[in-house]
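# return atomic coordinates for the entry below.
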Amino acid sequence: MSLHLVIANKRYSSWSLRAWLVLAHFEIPFTETLIPLDRPDTHARILELSPSGRVPCLIDGSERVWDSLAIIETLAERFPDLPVWPRAAAARARARAISAEMHAGFGGLRSAYPMNLGKRFARKARGGEAAARDIARVEAIWRETRAEFGAGGPFLFGAFSAADAFYAPVATRFDTYDVPVTPETRAYIDAVLALPALVAWREAALAEPWLVPSDEVED
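Prediction:
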């Protein structure tokens, strides 16, 4: 039975991007259904496929997995030969910890800097102290993880892993809003943006006909 991923707009849906990147980067065969956001039938259409009424949702035969972290753990179990998580135990533990931290937190950053792959906004402080703390924490995570585990390549653990998928939407946000960052952070952002799977996602995002007006205007 082939895997099927339910997602929302590639232009905006950061949680969809996380699951999709793992599937696409590791060349796991799958099909997708995209349900546009902010339309009268959006919730009803998602609810037909996802028990939570949210995306992403992975459909595997009769099974449905409707959370991005749960989807990625499911993929890691189903495809143990693929390095979805780093192979070394210490690196894998760190990768899971920082991914769970992103999954559960950073509300200030999320609300002040929504993902939008089709815009570039002028640099300015947004979101007050909460967003500033989140940005500083993200930079610290990237810096410390790269220093300890990243010697083998440009990603957090050298090679691309699920941890990079979790932080990829943040990398796009830093780029979209021209957030001032260190040269080391910028190098990591550039590596993420150059990932072939992310390039393909962005190209598809820019070809979409749907816009969410609230995410298209300067606040």
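# C-alpha only now, for contacts and for neighbours.
Noted.
# longest single helix anywhere in the protein?
Longest helix in the chain by number of residues (criterion: DSSP state H): helix 128-149.
# other residues contacting it?
91, 98, 106-109, 112, 155-158, 181, 184-185 (Cα atoms under 8 Å, 6 or more residues apart in numbering).
# check stretch 100-109 too.
With Cα under 8 Å, 6+ apart as the criterion, stretch 100-109 contacts 69, 127, 130-132, 134-135, 166-167.
# try it again at 10 Å.
15, 67-69, 94-98, 113, 126-135, 137-138, 163, 166-167, 170, 173-174 (Cα atoms under 10 Å, 6 or more residues apart in numbering).
# whichever of those end up buried, select them in PyMOL.
If you want just the buried ones from the contacts of stretch 100-109 in PyMOL, going by 16 or more other Cα atoms under 10 Å, the selection is:
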select buried, resi 15+67+68+69+94+95+96+98+113+126+127+131+132+134+135+138+163+166+167+170+173+174
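# one more, so I can put them side by side:
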Amino acid sequence: MTDVKLVIGNKRYSSWSLRGWLAMKLSGMPFEEVVVPLYRADSHINLKAVNPAAPPKVPSLIIGENAIWDTLAICEYLAEQCPDARLWPEEIFARARARSVVAEMHSSFIALREHVPMDLSKRLPFERLPEEVEADIARICEIWRECRALYSGKGPYLFGEISLADVFFAPVLVRFFSRSVPLDENCQAYFDALWALPEFVEWRQAAEKEEWTITSYDPK
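As a prediction, this is how the structure comes out:
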């Protein structure tokens, strides 16, 4: 098989890297992990050095001389190449709903991203967040409750079995955890199920061992 490498950033901080990495793990496709620390003066140079065929961003997937550098594009590639992994739900309308919530997560929730960055080194007591952040949290929890109401009979994840929808919301769990965001019973049950996913646990354990820190991520 052609050499496959996944270029990612710091596991403590890089939400998009987490998505790409989880998707790779769940697909079953063998790959080499290449970590490039972010938010350093030489980060862009180092990213271009390891993957000249892609923009200097993470994650990016190298397949021989080819590159894929958008997380959703990486996920779609994996779903096509690894059909046995069933990364999307099989039922047509469940699959359409999964794609819809993934697209929403991919392009929305700007306030949450800005005010509550992914940071696996933090666990702060809950404090009220800006109104626009609270609105993002409310919408995310609405998505979780709707999906669980429809598909809870098939398993503990958004669409019953693990899927790319869960992959896309995984970094949100870190954001919620870092600020001790209170959740209702249904959302907490989903949180606990995804938090315990072995691949997610593996990522967090690796993040704990990283020596790089980004001080700008400290809350004001």
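# what TM-score do the two superposed chains give?
Superposed pair, TM-score by TM-score structural alignment, normalised by the length of structure 1: 0.96. Supporting alignment: 217 aligned residues with a Cα RMSD of 1.1 Å.
# how much does the helix or strand that the longest helix of structure 1 is followed by stray from structure 2?
As assigned by DSSP states H and E, the chain's next helix or strand after helix 128-149 of structure 1 is helix 162-176. When structure 2 is overlaid, helix 162-176 of structure 1 sits 0.7 Å from its aligned residues on average, using mean Cα distance after the TM-score superposition for structure 1.
# tell me, helix 162-176 of structure 1 lands on which residues of structure 2?
Per TM-score structural alignment, the counterpart of helix 162-176 of structure 1 in structure 2 is residues 164-178.
# distance between the matching stretch and the chain's centre?
The chain centroid and the centroid of stretch 164-178 of structure 2 are separated by 6 Å under Cα atoms, centre = their mean, to the nearest Å.
# repeat that for stretch 211-220 of structure 2.
Per Cα atoms, centre = their mean, the centroid offset for stretch 211-220 of structure 2 relative to its chain is 19 Å.
# centroid residue for structure 1?
Geometric centre of structure 1, nearest residue: R18, 3.4 Å, by Cα atoms, centre = their mean.
# where exactly do the helices run in structure 1?
Under DSSP H, structure 1 gives helices at 14-25, 42-49, 68-78, 89-104, 107-112, 128-149, 162-176, 183-194, 196-206.
# wait, what's in contact with the residue nearest to the centre of structure 1?
By Cα under 10 Å, 6+ apart, R18 of structure 1 lies in contact with 56, 68-69, 71-72, 162-169.
# if you set the cut-off to 8 Å instead, what comes out?
Going by Cα under 8 Å, 6+ apart, the list of residues near R18 of structure 1 reads 68, 165-166, 168-169.
# can you find the partner of it in structure 2?
So, by TM-score structural alignment, R18 of structure 1 is matched to R19.
# same question for P196 of structure 1.
By TM-score structural alignment, P196 of structure 1 lines up with P198.
# distance of its match from W212 of structure 2?
24 Å (Cα to Cα, to the nearest Å).
# go on, E132 of structure 2?
Distance, E132 of structure 2 to W212 of structure 2, by Cα to Cα: 30 Å.
# also L129 of structure 2?
From L129 of structure 2 to W212 of structure 2 the distance is 27 Å (Cα to Cα).
# same check, this time on D119 of structure 2
D119 of structure 2 is 12 Å from W212 of structure 2, by Cα to Cα.
# so which of those two has more stuff around it?
Between D119 of structure 2 and W212, D119 has the larger neighbour count (other Cα atoms under 10 Å), namely 24 against 13.
# trace the more buried one over to structure 1, please.
In structure 1, D119 of structure 2 lines up with N116, judged by TM-score structural alignment.
# list the contacts of that match.
Residues in contact with N116 of structure 1 (Cα under 8 Å, 6+ apart) are 11-12, 172-173, 176, 215-216.
# which of the residues you listed does structure 2 keep?
For the contacts of N116 of structure 1, the contacts that persist in structure 2 are 11-12, 172-173, 176, 215, with contact defined as both residues aligned by TM-score structural alignment, their matches' Cα atoms under 8 Å.
# just give me the closest of these to V22 of structure 1.
The closest of those to V22 of structure 1 turns out to be T172 (Cα to Cα; 16.3 Å).
# that closest one - how many residues pack around it?
For T172 of structure 1, the tally of surrounding residues (other Cα under 10 Å) stands at 23.
# that one touches A191, doesn't it?
No: assessed by Cα atoms under 8 Å, T172 of structure 1 is found out of contact with A191, at 11.1 Å.
# from A88 of structure 1, how far out is W201 of structure 1?
If you go by Cα to Cα, the gap between W201 of structure 1 and A88 of structure 1 works out to 29 Å.
# I meant to write P169 of structure 1 there.
With Cα to Cα as the criterion, P169 of structure 1 and A88 of structure 1 are 25 Å apart.
# repeat for T185 of structure 1
To A88 of structure 1, T185 of structure 1 is 24 Å away according to Cα to Cα.
# among the contacts of R18 of structure 1, which recur in structure 2?
Under both residues aligned by TM-score structural alignment, their matches' Cα under 8 Å, what the contacts of R18 of structure 1 keep in structure 2 comes to 68, 165-166, 168-169.
# check contacts around W85 of structure 1.
With Cα under 8 Å, 6+ apart, W85 of structure 1 has these contacts: 76, 92, 95-96, 161-163.
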